[in-house]
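Participant: Below are the sequence and a predicted model; questions follow.
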Amino acid sequence: MEQILLADLVNDLPNAVRLQRAVHVLREHWQCDAVGLLALDGDSLRLVAASGLAHDALGRRFVVAQHPRFATILSRREPTWFDPASVLPDPYDGLLDDRKGSPLPVHDCLGMSLYIEGKLWGAITLDALTTGTFDAGARVRLQHAALVLEAGIRVTSLERENRNLRQLGSSNNPTSQFIDESEILGESPAISHLLHELDVVADSDLPVLLLGETGVGKELFARRLHRHSRRHDKPMIHVNCAALPESLAESELFGHVKGAFSGATNDRAGRFEAARGGTLFLDEVGELPLSIQAKLLRALQNGEIQRLGADGLIKTDVRIIAATNRNLKENTLAGHFRADLYHRLSVYPVHIPPLRTRGRDILLLAGHFLEFNRARLGLRGLRLSYAGERALMTYSWPGNVRELEHVISRAALKLLSRGASRDQILTLPPEVLDLDIPSAPTAGHAEPLPSEVYAAAAAPPGLSSADDDLYAVEPFYGSPPIVINEGVAYSAPIANSNPVLDTALLPLRAATEAFQRSAIEHALQATQNNWAQAARALELDSSNLHKLARKLGLK
């Protein structure tokens, strides 16, 4: 076990792959049911890698004060074993993935705190459904494994420091160097690409226009932009343009002097002055009245503002981030938004993807909201049934992340209102989610979820995704890693798992095309050769799928 962990320290592996391989190795070594690696973020623990836990577990934030077992593990430097008869509630009760959907309680638990450079970083936990899995020898072996694991975490955090030296240079906390405190949860390609793009543009002072549907979380992305910018130590001022009455908008934005209007009894600075040196976030900017748009344009063009009722000009130094759910380009053509202001604000437009395009991020976010409601309502445990998971993945989410949050909160309250006990592990079935989902297709022609096709493509021939946890449909890790090292790709076997590709070394391009070809073939097989359904399942544009298939020799 230690040899495999040590080998990963010197291999050129992506950070997420290195940590995920580590938890898989630990789980295989101890033959237990679940392993979790948790990083301490303020007063909470967050899973950064897991094996054997329910799909939504990675989105959960465990407040240490609410979980005495976690508090006990973090308070000690040596491994901590909990007697099966312990009265301390287990935070993973109902979260072990038994492949059948029943909320199984944990019976045997072992954990240990992890330290990086002498500071508490987080913890590793091992859980089993069979009593007696972790004997005294297991605790000694965990202590040895923890030393190697801590080294792996330090390598991972060092790599992040090298990539983000400017943002993290002032931090001496190894936890903050690993955890992104932005609360933007997601590992889908769409969200990963977006976060990378935002981190690049954050370093400039260019105005950014965030575009996206209602409920996608535009304010969170704006705050991330500010936090990663050169102005991060200055204020970020939020202005909800939709809530500004036209009669007060000028005063709110630019300030006023005493006597400027009835009720102006004192001089008052506006939002531009409050944001001096920092960021001004104009939320729902498309709702601004045309008269205010003209004055805002002058402020942006000249870098000067004038308080209402004053003669003098005040120099401004702010970075503008604007957001809207409207199509401002169409609004300018219709005369509802000034074209010159639109071009001034949209120097760098960023489209935030709707939730329905983010695949298994839906379950990651659901886990976050499940844990929040478990704590808020004082429940022993709260999880989704497998049918509930499928309902969430099938729904179109017109209200996006905000709607998902409300759906989970409402469903938990419904269970309690129907007599469910707070002392039980509560499971949310589809009927309490109350989602308007179209009726299922004709039997035998059901369209698979994108995650199911992905899992099928990831699993090698002859191995069902449900047969081996390595290929299980888990958020964050849908398939065994494809390791890229010096231009050569090969599958990275974990324990006794079968590789996706031949273990012989392949050129990178050939390995990539082989994986793409396998994914498309499995998608077509799962959809009875329906190319349109396969494209939706693979989250590709239909025309792009046909082009790729021709390139790969499948057409």
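Facilitator: Everything's here; your move. Keep in mind that this is a model prediction, so the values were computed, not measured.
Participant: all contacts plus neighbour counts: C-alpha atoms, from now on.
Facilitator: OK.
Participant: Strands of the stretch 351-500 of the chain, start to end?
Facilitator: Here the stretch 351-500 of the chain has its strands, by DSSP state E, counting those that start in this stretch, at 381-384, 425-428, 482-485, 488-491.
Participant: Use this one as the comparison:
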Amino acid sequence: MTSSKILNAVIPLVADLAQELSERERLRRLLAALRTLLPADAVALLRLEGEWLRPVAMDGLVPDALGRRFKVAEHPRLAQLLAAGQAMRFAPDSPLPDPYDGLIAHSLHQGPLHVHDCMGCVLQTGGLAWGLLTLDALQPGRFEGSQALELLQAFSNLAAATVATAERVQQISLAARNANAPAARGPAPGAHGMRQILGSSPAIRQLQKHISLVAASDLAVLITGETGTGKELVAQAVHAQSARADRPLISINCAALPDNLVESELFGHVRGAFTGALAERRGKFEQAHQGTLFLDEVGELSLPVQAKLLRVLQSGQLQRLGSDREHLVDVRVIAATNRDLADEVRAGRMRADFYHRLCVYPLVVPPLRERDSDTLVLAGSFLEENRSRLQLGGLRLDSAAQAALLRYPWPGNVRELEHCISRAVLKALSRTLPQGKDRARPRMLSIGEEDLWDAAAAAPMPPGLAAAAPLASAAAPTAEPASTLVAGQGLRDSIQAYERQLVSASLARHNGSWAAAARELQLDRANLQRLAKRLGIERH
């Protein structure tokens, strides 16, 4: 390789160090320059976060690869690269599985790929391992010779400077935005295996900007969005980026609390306050002292409970049930709901003063259908989780499956996608292992469109029917066909009638057991009970 070619690739990167560039653009230029120096079909930059490696930039890999997080202990090649501390290359016939098998974009239409050339190098900043720079090629022997290793080792120093600059620019930007706020002291979002908000669509980048902004304050936050969009992840991100990050994050599902226990759960009680109160107990507010309290499904709280919460939201003062003693708590409140609380106020189901004390800073989580190609990034994350859980060598989506995921409107949002991927992995595995578990599992498993859903469910359905459709075959044999239910009715009434039939049939099959019916219908028990209440089905 000529020195002029090296200089042509490196000089612009050195100049970039002094430029104000976004982190994404800075890292994109870094990887593009590396591919001009070394004949790689794919390059990736992965950041070390505890025992995980998280991709922060990729070039030449399929989109879903960016959503994967690799546990170092489960990927021997990545572990060896970290342990080596310098550039190293694996033999083309190495038996060690490669985390990118089947994920190189050029190979998507060529079927599974097992043998290729790969090399990598540790990036160090401040004397510590920051992460890895990896290169993969489709043909064996692409990186032969010592020159490739020497060039990668030299390039890694510039790469380390680039990522350090990107982080420093980001820190300065955040400090300028939050100049008067204390710095967060907790772990970074996504550390220690915790799920994080994935995606780079404009909608999700806007949400992340608002999260960073409000996290630095102590304002109450109201998170709204459709079911399954990931409102709890947003609450966790706000807490993790706040000055309270090293204090407790206490969560409570308001919909799952019986009315007679809400006050005790939130405020605590003293011994003898009610039958069964055998000892004094702190409530959720006291448990969250100096931390954050997350009120999920806050729209389900009754009007009397809302009135009792007003005082603690305003002044931090509360009384345990059965006690006259005042307790003072310092709690940041984050609430979430899939309801339109302004409509609830107008309908008289929510107090206006309670709503305004919650909705100091609203955050709206966008539905998955508004997040462009984030669908594939999220799918990659769920694929890696399933690969780890089932101890598979590798998982990939073929091109038809990728296109199908992008076409579907996802009425159930991210939660529906997660369940779809988990189901597809099991179906693909059973198709590959027809004789049961005794057969050797494949080194790499490809998921096709046929694994994502049954042929009857391939066409998107109205959101109200999408979640219930897979259960139609489980309904009682005497149930009427859906077509007779919707005759002469509007769409909304038809959907409700169909949902009422499925819920009633499931409860009948399980002798009125809400827990068993919820498992069959793939719903949270509290959500099922709320749905039944809305449909006019009596709770026994």
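Facilitator: Looks like it came in fine. All values derive from a computational prediction rather than experimental measurement.
Participant: sorry, back to before: turn the strands of the stretch 351-500 of structure 1 into a markdown table, columns for distance to residue 544 of structure 1 and mean neighbour count.
Facilitator: A markdown table is the format used below for those (distance: least, C-alpha to C-alpha, whole Å; neighbours: other C-alpha atoms under 10 Å):
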| stretch | distance to residue 544 of structure 1 | mean neighbour count |
| --- | --- | --- |
| strand 381-384 | 34 | 27 |
| strand 425-428 | 37 | 21 |
| strand 482-485 | 23 | 18 |
| strand 488-491 | 24 | 20 |
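Participant: Out of these, the one nearest residue 186 of structure 1 is which?
Facilitator: Nearest to residue 186 of structure 1, of all the strands of the stretch 351-500 of structure 1, is strand 381-384, at 18.3 Å by C-alpha to C-alpha.
Participant: right, and the strands of the stretch 351-500 of structure 1 - which one's nearest residue 359 of structure 1?
Facilitator: strand 381-384 (16.6 Å).
Participant: What lines up with residue 255 of structure 2 in structure 1?
Facilitator: When structure 1 is aligned by TM-score structural alignment, residue 255 of structure 2 is paired with residue 242.
Participant: hang on, isn't its match packed against residue 282?
Facilitator: No. Taking C-alpha atoms under 8 Å as the definition, residue 242 of structure 1 is not a contact partner of residue 282, at 9.6 Å.
Participant: Among those two, which residue is more densely surrounded?
Facilitator: Using other C-alpha atoms under 10 Å, the more surrounded residue of residue 242 of structure 1 and residue 282 is residue 282, with 24 against 15.
Participant: and the nearest residue to the match of residue 255 of structure 2 once chain neighbours are set aside, how many residues sit next to it?
Facilitator: In this structure, residue 242 of structure 1 finds its nearest non-sequential neighbour in residue 287, 5.2 Å apart by C-alpha to C-alpha, 6 or more residues apart in numbering. If you count neighbours by other C-alpha under 10 Å, residue 287 of structure 1 ends up with 18.
Participant: now residue 454 of structure 2
Facilitator: Residues near residue 454 of structure 2, counting by other C-alpha under 10 Å: 11.
Participant: Adding distance to residue 295 of structure 1, write the strands of the stretch 351-500 of structure 1 out as a markdown table.
Facilitator: As requested, those are exported to a markdown table (distance: least, C-alpha to C-alpha, whole Å):
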| stretch | distance to residue 295 of structure 1 |
| --- | --- |
| strand 381-384 | 51 |
| strand 425-428 | 51 |
| strand 482-485 | 53 |
| strand 488-491 | 56 |
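Participant: which stretch among those strands comes nearest residue 532 of structure 1?
Facilitator: Of the strands of the stretch 351-500 of structure 1, the one closest to residue 532 of structure 1 (C-alpha to C-alpha) turns out to be strand 482-485, at 27.6 Å.
Participant: residues in structure 2 matched by that closest one, start to end?
Facilitator: So strand 482-485 of structure 1 is aligned with nothing, judged by TM-score structural alignment.
Participant: And stretch 273-282 of structure 1, by the same measure?
Facilitator: Using TM-score structural alignment, stretch 273-282 of structure 1 pairs with 286-295 in structure 2.
Participant: contacting residues around the match of residue 255 of structure 2?
Facilitator: 283, 284, 285, 287, 288 (C-alpha atoms under 8 Å, 6 or more residues apart in numbering).
Participant: need the contact list for the last one.
Facilitator: Which is residue 288 of structure 1. 241, 242, 244.
Participant: which of the residues you listed map to contacts in structure 2?
Facilitator: By both residues aligned by TM-score structural alignment, their matches' C-alpha atoms under 8 Å, the contacts of residue 288 of structure 1 still in contact after alignment to structure 2 are 241, 242.
Participant: In structure 1, what range does stretch 506-514 of structure 2 match?
Facilitator: Under TM-score structural alignment, there's no match for stretch 506-514 of structure 2.
Participant: Quote the end-to-end distance of that stretch.
Facilitator: 9 Å (C-alpha to C-alpha, to the nearest Å).
Participant: Likewise for stretch 449-458 of structure 2?
Facilitator: By C-alpha to C-alpha, one end of stretch 449-458 of structure 2 lies 9 Å from the other end.
Participant: circling back to that earlier point, return the set of buried residues in the match of stretch 273-282 of structure 1.
Facilitator: Using 16 or more other C-alpha atoms under 10 Å as the test for burial, stretch 286-295 of structure 2 gives 286, 287, 288, 289, 290, 291, 292, 293, 294, 295.
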